[in-house]
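Student: sequence and predicted structure are below.
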Amino acid sequence: MLLNILDFVHASIQQVVRAGDTVVDATAGNGHDTLFLATCVGELGKVMAFDIQEAALQATSKRLVNAGMRERVELIKAGHEHLDGYIEGEVSAIMFNLGYLPGADKSCTTTASTTLKAMQAGLDHLAINGVLAAVLYPGHEQGKIEADAVQAWAVGLPQQQIAVLKYAFINRVHNAPYALLLQKHA
């Protein structure tokens, strides 16, 4: 059975995250991925969730409170390009769900320049066998620019240190979303 893009990303992250780990949600959005990550790290783990929009952080906080997991998450009102200044040590997973906040202003999107800076910093903090996952949305103008830039960067990563997987459905119309998963080996 083929999994949809987000389910595949979640299943892949579940393979590497253990209770007590520290992980990063680079794009908190409405909190769905933050909650998923909070479930993965357990009571002793920590999720660092970034977003620049107050509405996103409020929605995420509400979702976490309703699930009884708010204490596992540090909500950070900053762009993901600043994650290097917040992360101490290694993390086992970093998740990017790029584009714009569903149900909000579609002109406020992630951008190639900030995302690439965040991903490079994220790789520097990623533990051996850790996973950096990015869901890309090339169906809108800024999303296409960002997806092309991220994919070009990922293709150039040294295969001896980083494995890069592209998970995509190739028979979908309208530039369907896809995922890139990077796993650190050395």
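Tutor: Good, I have the coordinates.
Student: from here on, just use CA atoms for contacts and neighbour counts.
Tutor: Will do.
Student: quick one, what contacts residue 134?
Tutor: Under the criterion of Cα atoms under 8 Å, 6 or more residues apart in numbering, the neighbours of residue 134 are 95-98, 179-181.
Student: next helix or strand past the longest strand anywhere in the chain?
Tutor: Longest among the strand segments of the chain by residue count, using DSSP state E, is strand 126-136. If you walk from strand 126-136 toward the C-terminus, the next helix or strand you reach (DSSP states H and E) is helix 141-155.
Student: mind listing what's buried in stretch 113-129?
Tutor: Neighbour-count burial for stretch 113-129, counted by 16 or more other Cα atoms under 10 Å, picks out 115-116, 118-119, 121-123, 125-129.
Student: this is the comparison structure:
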Amino acid sequence: MGFLSVLSQAQRWVKERAQPGDAVVDATAGNGSDTLFLARTVGAGGTVYAFDIQAEALGKTHERLVAASGEQGNLAPVRLIHGGHEAMESVLDQQLHGRIAAIMFNLGYLPGASTDVITKPTTTVAALDSALRLLRSGGALTVVVYPGHDGGQEEASAVEAWASDVPSSLAQAILYRFPQKAASPYLIALNKK
């Protein structure tokens, strides 16, 4: 048996830290996979906030949630937010600041859509700063980066540098990567102290 994929590992670490009833964030809704995972993880008593700058991504996320409607009594309510993840701190109610159990980022571009619309280092790093402030003690922050597309390596390097600069007194950071495939996606995660 091999190791977990970076996406599965990110979900595993979040599932270990987020509980039913928690508030969580999908910083990059995309096709809705992480949004649905988070809605299942925190259950009907929790809340999921899902951000994306593309209406198409929010539509795909909504479709995924509707397809899971048979689970509706077990899923958290999801608030789809048409906006950049760098604004999450100003969008989320002040009472949630320092109380978010998990925030997931899956960077790059929307699969099946234009590769001209990608996440950018400047807005991503700003979002990561906000995410760290929003997380509660023991909360998880996961970031899947994609160095293999145009602009991806630059963003991956910026995220890695950001994580390296987070003081160890504030959070523990880890890198989960398959070194034989330099261009393959990898995971950077933090556990807030």
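Tutor: Structure's in. What do you need? Everything quoted here is computed from the prediction, not taken from an experiment.
Student: what's the TM-score here?
Tutor: The TM-score (TM-score structural alignment, normalised by the length of the first structure) is 0.96; 184 aligned residues with a Cα RMSD of 1.1 Å.
Student: just give me the neighbour total for residue 69 of the second structure.
Tutor: As a burial measure, the neighbour count of residue 69 of the second structure was computed by other Cα atoms under 10 Å and equals 12.
Student: before we move on, the earlier item: ok, and the most crowded of the contacts of residue 134 of the first structure?
Tutor: Top of the contacts of residue 134 of the first structure by neighbour number is residue 95, holding 26 neighbours under the definition other Cα under 10 Å.
Student: how close does it sit to residue 160 of the first structure?
Tutor: Residue 95 of the first structure sits 22 Å away from residue 160 of the first structure, taking Cα to Cα, to the nearest Å as the criterion.
Student: and residue 20 of the first structure, by the same measure?
Tutor: Here the distance between residue 20 of the first structure and residue 160 of the first structure works out to 28 Å (Cα to Cα).
Student: count of residues packed around the counterpart of residue 108 of the first structure in the second structure?
Tutor: With the correspondence set by TM-score structural alignment, residue 108 of the first structure lines up against residue 117 in the second structure. The burial metric for residue 117 of the second structure, expressed as a neighbour count using other Cα under 10 Å, is 12.
Student: please apply the same query to residue 10 of the first structure.
Tutor: Around residue 10 of the first structure sit 17 other residues, with neighbours defined as other Cα under 10 Å.
Student: do a quick rundown of the helices in the second structure.
Tutor: In the second structure, the helices defined using DSSP state H lie at 6-17, 33-42, 55-67, 88-91, 121-134, 152-165.
Student: please identify the most buried of the ones you listed.
Tutor: Mean neighbours per residue, mean count of other Cα atoms under 10 Å, is largest over those for helix 33-42, with a mean of 24.
Student: quick check: the two most widely separated of the contacts of residue 134 of the first structure?
Tutor: Of all pairs drawn from those, the greatest distance, 13.5 Å, lies between 98 and 181 (Cα to Cα).
Student: re the thing from before, format the helices of the second structure as a markdown table; extra columns: distance to residue 182 of the second structure.
Tutor: What follows is the helices of the second structure, written out as a markdown table (distance: least, Cα to Cα, whole Å):
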| stretch | distance to residue 182 of the second structure |
| --- | --- |
| helix 6-17 | 14 |
| helix 33-42 | 24 |
| helix 55-67 | 28 |
| helix 88-91 | 31 |
| helix 121-134 | 19 |
| helix 152-165 | 10 |
